[in-house]
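Colleague: Predicted model follows, preceded by the sequence.
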Amino acid sequence: MVERETMEFDVVVVGAGPAGLSCAIRLAQQAQEKEQELMICVVEKGSEVGAHILSGAVFETKALDELLPDWKKMGAPITTKVTQDDIYLFKDEQKALSIPHIAVPKTFKNHGNYIVSMGNVCRWLAEQAENLGVEVFPGFSAHSIICEDNQIKGIVTGDMGVDNNGQPKDSYMPGMELRAKYTVFAEGCRGHLGKQLIKQFKLDENTSPQHYGLGFKEIWQVPPEQHKEGTVVHGTGWPLTSDTHGGSFMYHAENNQVVVGLIVDLNYSNPYLSPFDEFQRMKHHPVFKNTLQGAERVSYGARAIAKGGFHSLPKMHFPGGLLVGCDAGTLNFAKIKGNHTAMKSGMIAADSIIEALASESPASDLSTFTEKFKSSWLYDELYQSRNFGPVMHKFGKIIGGAYNTLDQNLFSGALPFTFKDNLADHDTLESARDSIKIDYPKPDGTLSFDKLSSVFLSNTNHEESQPCHLQLHDPVIPIKVNLAQFDEPAQRYCPAGVYEITENDSNEPQFVINAQNCVHCKTCDIKDPSQNITWVTPEGAGGPNYPNM
């Protein structure tokens, strides 16, 4: 058995995103107010805080106003106010209809919000946490859970210096046990430990399956005359077909930079669909082309987002811990925003933990979290938007969009109907023989690009000699099942060129995993029709290194 160093804390937080850092800050604030010593640790698998953060992002400051009311005076990197909202229905590759605001849900309106880099916001939040005495450890992946007597006691960080066969190299360093009275899991969408906890404690009983979208984002440096700082553009329709849901966005940030992206819902049915290529051809539409022409692409990334909303929320507390933010699925898809909701869930977690630590019960299961959650604006916001996604999936973009506009604008989400989508995203693919192949245009190297050159801009890197973090339950399935039935969709749904079908020396197809390319989007873990791929944490600090995403 490996001997591991052990460190003891009052609270361990897994993930230095908006939820985890808000939880840590709130805990430290309350400890200061009560003049009590509290040992708080945040572990982050990225090489630095913010390295793995990818978000649009138009930021609503509601939770931050509560957490750090003086954030403007404190120098928060939140300065570009939204000045204009443009919303389009894209008809085809040339035409777009500008939609009047009265015809869209009020949740799409961004007055008072800011265009930000959430990576930079998280870096700033980490500084505030450290100033309050929180220990932040970047470059350490949370590999496994410590569970004793059916209670979570902390986590084990990943081993370093292990070769492809799982054997120690000369540089081997065993992971540490980080033990805590309470552990908060804030890993982001489809967290691999969160996924285990949901299964172990049956946290998703009586809920709809979680639903996901794959979000792409690029940052472009544009000529000053094509830049309109503060302008927010959202769109629906082309290039996605009527039965494929999602939407496009373009945000004019500061310093002549423009953020452009596409979200593709992962409940699509055509196995030949390539979300990456849909995004690349989207940029050729005049609405985007007129801004990006003559500009320079400086960054690329992709990440799954949890968009099931209220009906897909698991129970968020269990013995010894809490599940918060996108690890639980608190994103409000009606707003296309999840940062303020993630932050609030982390703050509620902190309040529950402070109360539990003051209790005489040593094994409190943090059940007060549910009461605090239900009495918060977070619960109200998610409840009001509960039908947004299911209605779109059930009735389509036109009828579903009309229902959502009526429900949100006139009734604030109070129409007495409940719609649910109980078909998991991995169950929606049709067979290849019943589907139409999609002929995507070749990238022109000006507006559209290939996967490998895009991954290069994400600064993705993994130590090559390490166990593959994309684990197959059955290595036979990709060829015998997925290739035969679906023409192996992994080679198309992955936004980083991780999966390929090649031929071996006997001219037989073989499934190749280029784990070095992985940008940690988790799409394979979600969309694989056989649920045969499990994403686990690679060696600490591996993956993308996003500078300003």
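Modeller: Okay, I see it.

Colleague: CA atoms for contacts and neighbours, from now on please.
Modeller: Fine.

Colleague: Cys23 is in contact with Ala350, isn't it?
Modeller: Yes. When contacts are counted by CA atoms under 8 Å, Cys23 is listed as touching Ala350 (5.2 Å).

Colleague: So for these two, which sits in the more crowded spot?
Modeller: Ranked by neighbour count (other CA atoms under 10 Å), Cys23 and Ala350 place Cys23 first, with 31 against 26.

Colleague: does the more buried one sit in a helix, a strand or a coil?
Modeller: Using DSSP: H, G, I helix; E, B strand; the rest coil, the structure places Cys23 in helix.

Colleague: OK, contacts around it?
Modeller: By CA atoms under 8 Å, 6 or more residues apart in numbering, Cys23 lies in contact with Val13, Met343, Gly346, Met347, Ile348, Ala349, Ala350.

Colleague: please redo it, this time with the cut-off set to 10 Å
Modeller: If you count contacts by CA atoms under 10 Å, 6 or more residues apart in numbering, Cys23 has them with 13, 16-17, 29, 42, 67, 129, 184, 186, 324, 342-351, 353.

Colleague: Then Glu381?
Modeller: Phe310, Asn332, Ala334, Lys335, Thr341, Ser412, Gly413.

Colleague: quick revisit: strands - which of the contacts of Cys23 land there?
Modeller: Val13, Val42, Val184 (DSSP state E).

Colleague: Alongside the first one, take a look at this:
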Amino acid sequence: MTNQEILAQFGPRESMEYDVVVVGGGPGGLATAIRLKQLAAEKGTDVSVVVLEKGSEPGAHILSGAIMDPKALTELIPNWKELGAPLNQPVTDDAYVFLGEKSGFRVPNVFLPPFAHNDGNYIVSLGSVTKWMAEQAEALGVEIFPGFSAAEVLYNDDGSVKGVATGNLGIGKDGEPMESFQLGMELLGKYTVFAEGARGHLGKQLISKFKLDEGRDPQSWGIGIKEVWEIDPSRHQPGFVMHTAGWPMESDTYGGAFLYHLEGNKVAIGFVTGLGYSNPYLSPFEEFQRWKTHPNVRYYFENAKGEVNAKRLGYGARAINASGINALPKTVFPGGALIGCNAGYLNVGRIKGSHAAIKTGMQAAEAAYDAVVAGRQHDELSAYPEAFEKSWLHTELNKDRNFKNWFKYGLTVATLMNGFEQFVLRGHIPWTLRRTKPDYAYLKPAAECKPIVYPKPDGKLTFDKLSSVFISNTNHEEQQPAHLTLKDASVPVAINLAKYAGPEARYCPAGVYEFVKNEDNTDRLQINAQNCVHCKTCDIKDPTQNIVWVTPEGGGGPNYAGM
């Protein structure tokens, strides 16, 4: 049954009205809600705020490196230390290392550009920070609904955003309501703030509907794959940060890796692959596994005898924005706004987005609060982008605007030119590099590319996808329809497999896509939707743009701990 047919049979949906509806319970969405309640308390007014979070609890779907710049958090909650925010490990040292297959060269810190310094920043579990922010929001009177996915944008007759509807529960694989069926509900707001993170399902629709990206560069993306390990205390250096570039990536492929020493003998490691890569045989997951075997990296997972004695605790993956201000869409439209990574505010040069999400959430909240108390609704919150233009965040992003685009000329040129822009020009850059193609358009036919043979995992330092997904605690209600949908079911075999050697089986970090043989020896694409960690890579990199990621039932997906 279609949604319209379900509504005709079981509707109408129940609705709840709020002044502001926030979609997404990450740092940006929670900052929006907190700032709204702060302003109401300061000025003796009342503003009703609800936050919808598709994860089972705030933080369950949050995955980031993460080194956190506390600047925006300090503006939002000046006494965050006293309130117990889990920013426990300050950065003590930065290392940028260029890797060859067996070699490594550390750039002297004196030559690191300003964006590469992390003085005053903290190595955090952003999921833990998010859980703490949710507690602060609830203490201020914010209503948080975890386990509810916003599945549909609702519009007024004049085309302005009216709110959102949550997904229906209890729909079977055949699309028919089961005995456990529950109709979704409508959350209606004078304004709706979309804080879904990178490649947000509804944000994507809004950008298209309101043509918010007209005149902007196509957004560029990366996939970040992360693991958390507990390592030998003798190899642990609390606060030490290492970033690497070079091997195992080819010089024409954008990417890099990180290793962050948290407290408690834990390290967070991760690998970012730019999704503008051209070789369909490339597997971001396998590149990450291979990177761990480099002597400069492997060292941290071994004991003095050279034996791997570390324990892997967590795994996850997430798409990240990588274009910065060059691709930033218009962020307001009648009735709503996009904030944080849903708009693309991440600073890829600094590899940081949480401070930008919090700052833009505050700016959107201040604009929405003024509009609500003035009696307005469903118009454009123009004060929000105006505030961004005047803010330190705009200055920061503008200064680093060319960082990613220099990499189209290779790693060496990018390194030299980013250094020149920051060291010599001090960020006062008279030129802007443009980008003209989306990431999926860079993929070449398999016949033009060299296959990549990856080593088999050893089960100690390197692993396969399925054992990795297992420790992400990913779970979906098995009877629901697959939330990874195809516009045309014939395309994966007829085009993607025939022309591009089936890249979806390699770019997915969770083993969702698998080409299998039918009884007559023909091929078909099997979609293992229960494995999905909600990274959104397929929605971005599919060369035919045939895959569309839609929301599964609320509460499904990963349940990250300490990520």
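Modeller: Happy to help now that I have it. In this text, all values refer to a predicted model and were calculated from it rather than measured experimentally.

Colleague: before we move on, back to that, specify which member of the contacts of Glu381 of structure 1 is nearest to Tyr268 of structure 1.
Modeller: Set against Tyr268 of structure 1, the nearest of the contacts of Glu381 of structure 1 by CA to CA is Ala334 (19.0 Å).

Colleague: Aligned counterpart of that closest one in structure 2, please.
Modeller: When structure 2 is aligned by TM-score structural alignment, the residue opposite Ala334 of structure 1 is Gly349.

Colleague: What sits closest to that match if chain neighbours are left out?
Modeller: Phe403 (5.8 Å; CA to CA, 6 or more residues apart in numbering).

Colleague: Count the neighbours of the match of Ala334 of structure 1 for me.
Modeller: When neighbours are counted by other CA under 10 Å, Gly349 of structure 2 registers 20.

Colleague: if I've got this straight, it is in a strand?
Modeller: No. Assigned with three-state DSSP, Gly349 of structure 2 falls outside any strand and is coil.

Colleague: residue contacts, His192 of structure 1?
Modeller: By CA under 10 Å, 6+ apart, His192 of structure 1 lies in contact with Ala142, His143, Ser144, Asp327, Lys522, Asp525, Thr534, Trp535, Val536, Thr537.

Colleague: Filter these down to the buried ones, ChimeraX style.
Modeller: For the buried members of the contacts of His192 of structure 1, the matching ChimeraX selection, counting by 16 or more other CA atoms under 10 Å, is:
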select :142,143,144,327,522,525,534,535,536,537
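
Colleague: Dump the contacts of His192 of structure 1 into JSON lines; add secondary structure and distance to Glu503 of structure 1 as well.
Modeller: Formatted as JSON lines, the contacts of His192 of structure 1 follow (DSSP: H, G, I helix; E, B strand; the rest coil; distance: CA to CA, whole Å):
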{"residue": "Ala142", "secondary structure": "strand", "distance to Glu503 of structure 1": "36"}
{"residue": "His143", "secondary structure": "strand", "distance to Glu503 of structure 1": "34"}
{"residue": "Ser144", "secondary structure": "strand", "distance to Glu503 of structure 1": "36"}
{"residue": "Asp327", "secondary structure": "helix", "distance to Glu503 of structure 1": "38"}
{"residue": "Lys522", "secondary structure": "coil", "distance to Glu503 of structure 1": "26"}
{"residue": "Asp525", "secondary structure": "helix", "distance to Glu503 of structure 1": "24"}
{"residue": "Thr534", "secondary structure": "strand", "distance to Glu503 of structure 1": "24"}
{"residue": "Trp535", "secondary structure": "strand", "distance to Glu503 of structure 1": "25"}
{"residue": "Val536", "secondary structure": "coil", "distance to Glu503 of structure 1": "27"}
{"residue": "Thr537", "secondary structure": "coil", "distance to Glu503 of structure 1": "29"}
